[in-house]
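> dropping a prediction and its sequence here:
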Amino acid sequence: MRYYLIDLMPEDNPDFCFLDSYPEGLGLKTYKLGKGQPLKDDYPADARIYMSDKEKGIQVPDLVGNSRSMLITSQRVKEVIERVNQGPTEYLRVAIYNHKKRVASPDHFILNPLGVVDCLNLRASEIEYFQGKVVHVDRLVLDPGKLEKAPELFRVRENSRAYVISDRIVDEVEKLRPGVSNFWLEELDQEPSREQGGKT
């Protein structure tokens, strides 16, 4: 099976909107969106995000670029992922408001895969550590031996802000018509770790 990293800051079209903030009303709970922790009752019922004033784009694409490492998709993409994905995930409705404080989309969703997956070949990946802790991941290389029970959408243990999807999701999303907008993916290399009995 192939797996892909989702680009959360695509630059496909300057007409597309961009977001610089979290949903209003989350307060200090915003950290949960980066860690894959459940929000449940902490999430506001009327969640809204305003388009960034730094960017002029106003069109709301299927995947909304943002600087907060949130996976924000249209309802139709969310429905495909929800149907295919069997992993624990919160699907949080959010309204996107334009620069004039008017609703541009009432039904986009923040996808919050819960938890993280130990999925990397640590030797083949490029990871920067400081005092034994991960500070940056430059290159993700998956270990196929660790993916046998991985869900179709998940976060990487060494970088919880990295979202990975399987080719099963990609195949279904590509069937949508019209085609999805602003949805950019990078196929991830896979290399068995030595401890898994594979070659490096």
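Sure, I can see it.

> can we go C-alpha only for contacts and neighbour counts from here?
Noted.

> ok, and what's touching the strand ranked longest in the chain?
When every strand of the chain is counted residue by residue (DSSP state E), the longest turns out to be strand 103-113. Residues from elsewhere that reach strand 103-113, judged by CA atoms under 8 Å, 6 or more residues apart in numbering: 33, 36-38, 59-60, 70-75, 78, 87-98, 153-155.

> put this beside the first:
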Amino acid sequence: MKYFLFNTLGDTSNDGYCFTSDTPEGGVDSWDLIAGYRIADEYPNGIEKTVLRLEEEYPGLVLASYIGNADRMLAFRNDAAKVIIDINQNETEIIPFTLLDYKGKVRSEDYVFINPVGAVDCLNWKKSICTRDNEGNIEIYEKLVFARESLEHTPHLFRIRFNSSLYLFSELLANTLLSKGHTNLIFNDIEVT
């Protein structure tokens, strides 16, 4: 199966789309949403109401299928999230949030954060060019090369182990989202050996 690296910034060539560099307030924080851990375990009594605020310096008004953001969170509109959950069929949490404009007024209640639980060790470390910390986590990378055999039995959406804020989408999932007209989605080719 072919995979693509998802660009969490969204379509930066289209200034009309909403974008934020803000972090969530309330129930969860951005670390919860990119770590790959089961959020329900962190909040056994339930997650309190969560909001994500747009900022005045990013004037885009179009509420696309995906809200581009600088914190690498998967912020999808409900209809796109349903497609992802239906196809992925792997443990994936959904955390509803309220999207606010920069003045604090409600823009939408129709978005969720998607949290694919876990991560897959799928890199060809000999061919990838990256700097890793003492725990093996990728700090900076110039080039990521993926191991074909490690991608053979993976879900349609998953995180990359050692950098859980990077996401791979299968060709089936990416094509289904695009064919249904979902917007602000950028999928980049990956190198596989």
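Now that the structure is in, tell me what you want to look at. Keep in mind that what you see is a predicted model, and the values were worked out from it rather than measured.

> hmm, back to that, from the contact counts, what lies against whichever helix or strand comes after the longest strand of structure 1?
Where DSSP states H and E defines the elements, the next helix or strand beyond strand 103-113 of structure 1 is strand 126-130. In terms of contacts (3 or more CA pairs under 8 Å, 6 or more residues apart in numbering; DSSP states H and E), strand 126-130 of structure 1 is packed against strand 133-139.

> name the residues that touch the strand it packs on?
If you take CA under 8 Å, 6+ apart as the criterion, strand 133-139 of structure 1 is touched by Ser125, Glu126, Ile127, Glu128, Tyr129, Glu158, Asn159.

> need the contact list for the last one.
If I follow you right, that is Asn159 of structure 1. Taking CA under 8 Å, 6+ apart as the test, what Asn159 of structure 1 contacts is His136, Val137.

> show me what it aligns to in structure 2.
Across the two structures, Asn159 of structure 1 finds its equivalent in Asn163 of structure 2, going by TM-score structural alignment.

> its match and Ala147 of structure 2, how far apart?
Asn163 of structure 2 sits 16 Å away from Ala147 of structure 2, taking CA to CA, to the nearest Å as the criterion.

> buried set for stretch 162-172 of structure 1?
Ala162, Tyr163, Val164, Ile165, Ser166, Arg168, Ile169, Val170 (16 or more other CA atoms under 10 Å).

> in strands only, show me these.
Using DSSP E, the subset of the buried residues of stretch 162-172 of structure 1 located in strands is Ala162, Tyr163, Val164, Ile165, Ser166.

> got the contact list for the third one?
For Val164 of structure 1, the residues meeting the contact criterion (CA under 8 Å, 6+ apart) are Tyr3, Tyr4, Leu5, Ile6, Glu152, Leu153, Phe154, Arg155, Val156.

> isn't the fourth one right next to Asn182, touching?
No - using CA atoms under 8 Å, Ile6 of structure 1 is not in contact with Asn182; the gap is 10.5 Å.

> of those two, which one has the most company?
It is Asn182, of Ile6 of structure 1 and Asn182, that has more neighbours when counted by other CA atoms under 10 Å, with 21 against 18.

> helix, strand or coil: sort out the closest residue to Thr30 of structure 1 other than its chain neighbours for me.
Of all residues not flanking Thr30 of structure 1 in the chain, Tyr22 sits nearest, at 6.9 Å (CA to CA, 6 or more residues apart in numbering). With DSSP: H, G, I helix; E, B strand; the rest coil as the basis, Tyr22 of structure 1 sits in coil.

> ranges for the strands of structure 1?
So, for structure 1 - with DSSP E - the strands run 3-6, 18-19, 48-50, 65-66, 71-73, 89-97, 103-113, 126-130, 133-139, 141-142, 153-156, 159-166, 185-187, 189-190.

> after superposition, how close is the third one to structure 2?
Here the mean offset of strand 48-50 of structure 1 against structure 2 after fitting is 1.0 Å, by mean CA distance after the TM-score superposition for structure 1.

> then the longest one?
Here strand 103-113 of structure 1, set against structure 2 after superposition, deviates by a mean of 1.0 Å using mean CA distance after the TM-score superposition for structure 1.
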